[in-house]
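Chemist: Here you go, sequence then predicted model.
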Amino acid sequence: MSSLDSAPAPELVALAEGYGIATQYHSFFGDLVQVPETTLRRILEAMGVATFTAEQVERERAELAARPWRELVPPSLVVRQGDSVSVPVTTREGRSPVLELVLEDGTRRPLPVPSDLPAQEQEVEGVPFRRVTLTLPGDLPLGWHTVEATETRTGESAPARAASCVLAVVPQRLEMPELRPDKGGRGWGLMTQLYSVRSRASWGIGDFADLADIADLTGTRGGDFVLVNPVHAGEVTGHIEPSPYLPASRRFVSPLYIRPEDIAEAAYLPSSQRALVEWAQESVAASNTDARHLDRDASWAAKRSALEVIFQAPRSARRQRSFEAFRAREGRVLEDFALWCAIQEHYEGPDGAAVPDGSAGPAELDDATSPLVSRLRSELASRVEFYSWIQWVADEQLERAQRAGLEAGMSLGVMHDLAVGVHPQGADAWSMRRFFAPGISVGAPPDMYNQQGQDWSQPPWRPEELRRSGYRPLREMVRALLRHAGALRIDHIIGFFRLWWIPQGLGAGAGTYVRYDHEAMIGVLLLEAQRAGAVVIGEDLGNVEPWVRDYLSSRGVLGTSVLWFEYEGDQPKPPEHYRKLLLATVNTHDLPPTAGYLADEHVDLRERLGLLTEPVEQVRAAADHERERILGILRERGLISAHPTEREIVEALHLHLVAAESVLLGVALVDAVGERRTQNQPGTFEEYPNWQVPLANSSEEAVLVEDLAGVSRFESLTSVIDGALRAQAAERA
């Protein structure tokens, strides 16, 4: 047995469990796994807990037990509206608490603390403490409030201690907004990888102007939403990470999606400067019809040069005030993000080539609070303004895309996708360092598909730091995403409950689960969603306990179902048995488009890449059996003929889902144009061009946004789905 496999001491186990770390768990294969000592120590260390000696373990256990007694009031509480709100108040002997409730609107309410409240007493390091529990009024409005507390001694005028508690009053559940009544309260929408869908005016990559046109087209055809890949911010220098699920920041958006010509000031450029913008677009325009590969780096280089020109153009007084108001509203978080961009550019150059500068060392740059970074904040002020301006421009264009969808009749409009985490060297990890666990990445434990487990190379949030901050990073992130959207899909929503933490260097299989306060985190999510009038969808596929799905449904969070993954025993689940609170789809971005799946493209691709763990004949036979079983069900229901075409099968699979009660039905744009190539092949890095495949038809010819309305498969599939939902609603009326 290696040292990694050694069983931890009971004291270490108790300490780990006190911090929400699982010391044992049941594997995918049903085995009870004891988490090794090294894993527990490394994770505790990442939480700031010292465990090198037995004395340290005992000291940390005592500190953990004493911590609540040292808090005058807890740093944050998240409570459901209408529930009893209990605030523990802890004072030292001989001192009294004075409390005041400050509502979000600024209203102040004194909170008298009755002297006859039952009290608990505890001595911590020789200091006696007394705790009472104060019950707050039950009529608190939804919102972000504060309980301000001071501790005073009789006869003394100055307070001995002061503290505040962030009090979030959140909805009991999130109610669905009203969808189109002619579809019985159900709706459908398109799902697309935005970067892959170009128009003739694009810059080699899909953008927010293309999104506005897609939303308009979808709305006029009866759709209620357009789900896009995460549009989180990525790098601004060097090679841009292709995966939208490994962003530099989840708080801000990628400038790759800006359409430079749509910026107001671009229309008033002098002809010489206008020509510079046009030439930049022309340098990448030819790639709009290239169906083979997307080049983010080339697109960004062209856009950056155009944005530099437009940024220098004078803004009207009204536009300048709008920009300044945006910066003021976003505050220090925006300034830090823009500074990160400016620093990357300063030291790496716009193309990622290292720029020598003997005045700085990497260690200083890694610390956002270092003297060097403070100096750069001043020296790079003009570039900080530039990158802040870029976010303002992107925000405006997102607003136009959302408005286009709603004006076309959509009930929801844009549906954003929230990635699980961020790049370990990205802006969020740099500017919010205290919120992330150092030396840890998240992933998934071993299962039948990934026998070594998965490491996603993303640092996890530290649960205790979230609590101490009143869940500020989560609140700000969700609020920003929903500012110009009607729905939010959350990838791997089980991460709001627990995440698989992996100490770096130990391998994915040597990790364990760390629990989060899901009641608080889901509550924060619902509060921001309700304020935005938005729907929340949780991607709850895979190894998710049934109680989690039940809990999310009880809070009004929709689940996710993919037709090919839905089974009852060894038989495909009838759509009539699907959950009502659900986004139901035929496929997902981790599978080939339906046409490719029907043609066993997923088997062929995995064979070519050497990813199969079983003989190809066996895998192909299993895939053929699965396909024929589904086709048999479609025949039994009269949805396909004896010898159906590919197009007929694709439409029948979507009609099959209409039989479900699920409130939302997603239609992949790739299915509507006959595309066969997958966007992402799990288990690959450089072996396959993940997230770099442009939208194309079955002949591998690029399909542009303005051509969609004339694509017969697109017209037919969207008409069939919309008509079926209307007919079903009329029949049930």
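Modeler: Now that the structure is in, tell me what you want to look at.
Chemist: contacts, neighbours, all on C-alpha from now
Modeler: Will do.
Chemist: Need the residue closest to the centroid of the protein.
Modeler: Centroid check for the chain by C-alpha atoms, centre = their mean gives Leu418 as the closest residue, at 1.9 Å.
Chemist: Show the contacting residues for that one.
Modeler: Taking C-alpha atoms under 8 Å, 6 or more residues apart in numbering, we find Leu418 in contact with 230, 250, 488-491.
Chemist: again, only this time at 10 Å
Modeler: By C-alpha atoms under 10 Å, 6 or more residues apart in numbering, the contact set of Leu418 is 229-232, 244-245, 250-251, 477-478, 481, 488-493, 538.
Chemist: which among these end up buried?
Modeler: Neighbour-count burial (16 or more other C-alpha atoms under 10 Å) is assigned, among those, to 229-232, 244-245, 250-251, 477-478, 481, 488-493, 538.
Chemist: ok, and the closest non-adjacent residue to the residue nearest to the centre of the chain?
Modeler: In this structure, Leu418 finds its nearest non-sequential neighbour in Ile490, 4.8 Å apart by C-alpha to C-alpha, 6 or more residues apart in numbering.
Chemist: now do Leu412
Modeler: Here the residue nearest Leu412, using C-alpha to C-alpha, 6+ apart, is Gly486, at 4.4 Å.
Chemist: With Leu64 instead?
Modeler: Distance criterion C-alpha to C-alpha, 6+ apart; nearest residue to Leu64, sequence neighbours excluded, is Gly18 at 7.7 Å.
Chemist: hang on, isn't that neighbour packed against Ala62?
Modeler: No. With contact defined as C-alpha atoms under 10 Å, Gly18 does not reach Ala62; the gap is 11.0 Å.
Chemist: take a look at this one as well, against the first:
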Amino acid sequence: MPDAPDTSTAAAAPSERLQELARRYGVAVEYHDWQGRHVHVPASTVVAVLAALDVDADGDDAVEAALVAVDEAPWRRTLPPVVVLRDGRVGEVEVHVPHGETVRCELVREDGRTVPLAQLDRWTEPRTVDGALVGRAVLAVPADTPLGWHELRAWVGDHAGDDAPTATAPLAVTPSRLELPEGVRDGQHWGLMAQLYSVRSRRSWGLGDTADLAELASWSGGLGADFVLVNPLHAAEPVAPMEPSPYLPTTRRFVNPVYIRVEDVRETAYLPSTDRAVLEWAAEELRAASASGALVDRDAVWAAKRSALRTVFEAGRSDAREAAFAAFRAREGQGLADFATWCALADRYGLPSSRWPDAAHDHGSAEQRRLVGEVADGARFHEWLQWVVDEQLEAAQRTATRAGMALGVVHDLAVGVHPVGADTWTLGAALARGITVGAPPDAFNQQGQDWSQPPWRPDRLAELGYAPYRDMVRTVLRHAGGVRVDHVMGLFRLWWVPAGLGPDAGTYVRYDHEAMVGVLALEAHRAGAVVVGEDLGVVEPWVRDHLRERGVLGTSVLWFERTQDGAPLPPERWRELCMATVTTHDLPPTAGYLAGEHIDLRDRLGLLTRPVEEERRVDEADRASVVAQLAERGLVPDDPTERQLVEGLHRLLRASPSRLLGVSLPDAVGERRTQNQPGTHEQYPNWRVPLGDGAGDPVLLEDLPRHPRVRSLLDALLTDHPIR
């Protein structure tokens, strides 16, 4: 990566040829900000972003050479790296061969059937590449090709009769439209939204776990809920300090074992009484923290659980259980082995990984293989942890559906991963280096955001056949009725921030949204799951149109649903294909929001870019306009209390056509404290606040069925469906 640009030239505009090169790689040279202003991206930013894609654009000669290279790239390959199509349509595949040579191509379907592909009558002028003429043929993929992952095979010229093809490429046929699961195709369906770690019970070890998830699903399912939406459960660091944000995981493919309920591991029941006693003793202090309402301490929880789980692991398993573990390892393959090895290396050498021996980063070397062999036992433990948590998530989903839920558990997919986490070690060049993902300035984060996460490289994802992305989505959906995709606009474009620049100095980079949305829809179809895209913030209008066309639900947050002139949008005009909620985890719970606590907090933390009095005036007017809407509709009495306002806002949701309604669990108990304040790190205890009431007193899972505010809010939401 080049050094940060000199500030004297940072604002220079890119030349026309640099702009053309940027467009060829999907790098934006201009955009409209949250206030509609036209912004031109400085040349320095464009050059830095292209460098992260291994494109040298430093100077006119380099730009010209790069333009030639990108033009010739497809002509240098027989087949494209991957082909992603929609079902029910004739697909087209471009094949490049030496001019005058014949080509034979076939499709090998997932079911093993082989289908020859016919060449379309399309003439393209041959092109000289490296001194030789190269021709292009266009082949047709039949419209009746079934959904799934297939393989293209091509034989060129004299090799047309060989067994081994000249080239191969994956071909994915994806749903033109992802249909809703049968249980939610008609009417409205509600569910709870919970930060699982914050929902503690009297039996959990200081942090909500898989058993608590099953209990929450069973209880709410008995009241008619059709889903429980939880925070991302992605894996974090295996050693302290564990990153508190579930949206900054070390990998999105695997699960954080901190959510394991130790007592529910089958082998725990067979431990010697002395080991069982030690296990119970380790849990006592953590359970006391839950009862006291102390902040969630992931490091303390994981230290105790890890010790207990290591004891269980070393106790061994029956032959049948060992066979089940082996089957899990075989199914997850090299991805699991690599992740577990990274965890074991972190156990031995600590984090960040810059402390590790250089050989640990020399993938494929003999010295690295030696290090991997030395930590093999530790890696096997981490593989076992993934098997255990997978089993417990399967049990939680089974409990949810048996309780009558149409969807069950809906998981959350984070935008990205930690900059020095497992994925950056295991996935290598699939992630861009010297770049982090964020968001440009907007009304709620006026300085912009830098999420410190390395983005997928669009080009490398294609070269890998989207396999890392596909495998991640499969894991998230394996034991789920749905997935919420955080910042779903990232499937279309992401805000890339070059190292050394502020978040307001980045630019957008586009992805192949047909492929990104298509692969997501294919895996959701196979899982029988619903997909909800979090499409808040700066969104190009056509993006929502595309998602709706593909059957991906949007997100409507009551406070943000406004007409063009800023008035509250009547709920009758909200989208049908969406999940409607009153609030989101990046705002205070509704009781706190009604009191303007988000303005006070941002003022205390220095996050405002305009005077606090102006912020309060604008915010109070916005909130007052929504409250007036409640009064006009008779949804609250005169001079309503905070509790009546919260309930009135949830009644308002029922007037929308939205298919899914999400009820924040903190709203149900009167909580006022926010879970996360964007733009902060240590200034606020983000992602560590346990579930509590309006006074901050703890509310444990067992208290929910009898909590007066819970029952009152659900009664208000379900006026047509009284609580059983």
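Modeler: Noted; the coordinates are in hand. Bear in mind the structure is a predicted one, so any value in this text is a computation, not a measurement.
Chemist: longest helix of the first structure?
Modeler: What stands out as the longest helix in the first structure, according to DSSP state H, is helix 317-348.
Chemist: Can you give me the buried ones in the helix or strand just after it?
Modeler: Next helix or strand after helix 317-348 of the first structure toward the C-terminus (DSSP states H and E): helix 362-366. Residues Leu365 are the ones in helix 362-366 of the first structure that count as buried (16+ other C-alpha under 10 Å).
Chemist: immediately after helix 362-366 of the first structure, which helix or strand?
Modeler: Next element after helix 362-366 of the first structure (DSSP H and E): helix 371-379.
Chemist: now for that next one, which elements pack on it?
Modeler: Other helices and strands packing on helix 371-379 of the first structure, by 3 or more C-alpha pairs under 10 Å, 6 or more residues apart in numbering; DSSP states H and E, are helix 317-348, helix 362-366, helix 381-407.
Chemist: Show residues contacting it.
Modeler: 335-336, 338-340, 342-343, 346, 359-361, 364-368, 370, 380, 383-384.
Chemist: on average, how far is that helix from the matching bit in the second structure?
Modeler: When the second structure is superposed, helix 371-379 of the first structure averages 2.2 Å from its matched positions, counting by mean C-alpha distance after the TM-score superposition for the first structure.
Chemist: Is there a neighbour count for the alignment partner in the first structure of Glu30 of the second structure? I'd like the number.
Modeler: Using TM-score structural alignment, the partner of Glu30 of the second structure in the first structure is Gln24. For Gln24 of the first structure, the count of nearby residues is 15 (other C-alpha atoms under 10 Å).
Chemist: try the one 10 residues further on
Modeler: Taking other C-alpha under 10 Å as the criterion, the count of residues near Gln34 of the first structure is 16.
Chemist: Just name the most buried of the helices and strands packed on helix 371-379 of the first structure.
Modeler: When these are scored by mean count of other C-alpha atoms under 10 Å, the highest mean neighbour count falls to helix 381-407 (a mean of 20).
Chemist: Read off where the following helix or strand past that helix ends up in the second structure.
Modeler: Using DSSP H and E, the helix or strand that directly follows helix 381-407 of the first structure along the chain is strand 413-418. Aligning strand 413-418 of the first structure against the second structure (TM-score structural alignment) gives residues 408-413.
Chemist: So the residue mapped onto Arg617 of the second structure from the first structure: helix, strand or coil?
Modeler: Per TM-score structural alignment, the equivalent position to Arg617 of the second structure in the first structure is Ala621. Following DSSP: H, G, I helix; E, B strand; the rest coil, we place Ala621 of the first structure in the helix state.
Chemist: Same check on Tyr25 of the first structure?
Modeler: strand.
Chemist: number of nearby residues for it?
Modeler: Residues contacting Tyr25 of the first structure under the criterion other C-alpha under 10 Å number 14.
Chemist: for His546 of the second structure, what are its contacts?
Modeler: By C-alpha under 10 Å, 6+ apart, the contact set of His546 of the second structure is 513-514, 517, 552.
Chemist: redo that, cut-off 6 Å
Modeler: Applying C-alpha atoms under 6 Å, 6 or more residues apart in numbering to His546 of the second structure gives no contacts.
Chemist: re earlier: correct me, but the match of Glu30 of the second structure touches Val35?
Modeler: Yes. Counting by C-alpha atoms under 6 Å, Gln24 of the first structure does reach Val35; the two are 5.3 Å apart.
Chemist: Chain neighbours aside, what residue packs nearest to Leu704 of the second structure?
Modeler: Val710 (6.6 Å).
Chemist: That neighbour corresponds to which position in the first structure?
Modeler: Match for Val710 of the second structure (TM-score structural alignment): Phe714.
Chemist: That match and Gly674 of the first structure, how far apart?
Modeler: Distance from Phe714 of the first structure to Gly674 of the first structure, counting by C-alpha to C-alpha, to the nearest Å: 9 Å.
Chemist: The two: which is more packed in?
Modeler: Gly674 (24 against 18).
Chemist: Please report how far the more buried one lies from Ser2 of the first structure.
Modeler: Look at Gly674 of the first structure and Ser2 of the first structure: by C-alpha to C-alpha, they are 53 Å apart.
Chemist: circling back to that earlier point, count the residues that sit near the residue nearest to Leu412 of the first structure.
Modeler: Residues near Gly486 of the first structure, counting by other C-alpha under 10 Å, number 26.
Chemist: didn't it look like it was pressed against Met410?
Modeler: No. Here Gly486 of the first structure does not reach Met410: they are 9.6 Å apart, not a contact under C-alpha under 6 Å.
Chemist: Looking for the alignment partner of Glu528 of the first structure in the second structure.
Modeler: Using TM-score structural alignment as the criterion, Glu528 of the first structure maps onto Glu523 of the second structure.
Chemist: And the helix or strand where its match lies, what's buried?
Modeler: Secondary structure assigned from DSSP H and E places Glu523 of the second structure in helix 513-527. By 16+ other C-alpha under 10 Å, the buried positions in helix 513-527 of the second structure come out as 513-525, 527.
Chemist: Pipe those into CSV and attach distance to Ala13 of the second structure per row.
Modeler: Shown next, in CSV, are those (distance: C-alpha to C-alpha, whole Å):
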residue, distance to Ala13 of the second structure
His513, 28
Glu514, 31
Ala515, 32
Met516, 31
Val517, 33
Gly518, 35
Val519, 36
Leu520, 37
Ala521, 39
Leu522, 41
Glu523, 42
Ala524, 43
His525, 45
Ala527, 47
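Chemist: What's the match for Trp340 of the first structure in the second structure?
Modeler: Checking TM-score structural alignment: Trp340 of the first structure goes with Trp342.
Chemist: Quick check: its match vs Asp423 of the second structure, distance?
Modeler: For Trp342 of the second structure relative to Asp423 of the second structure (C-alpha to C-alpha), the value is 9 Å.
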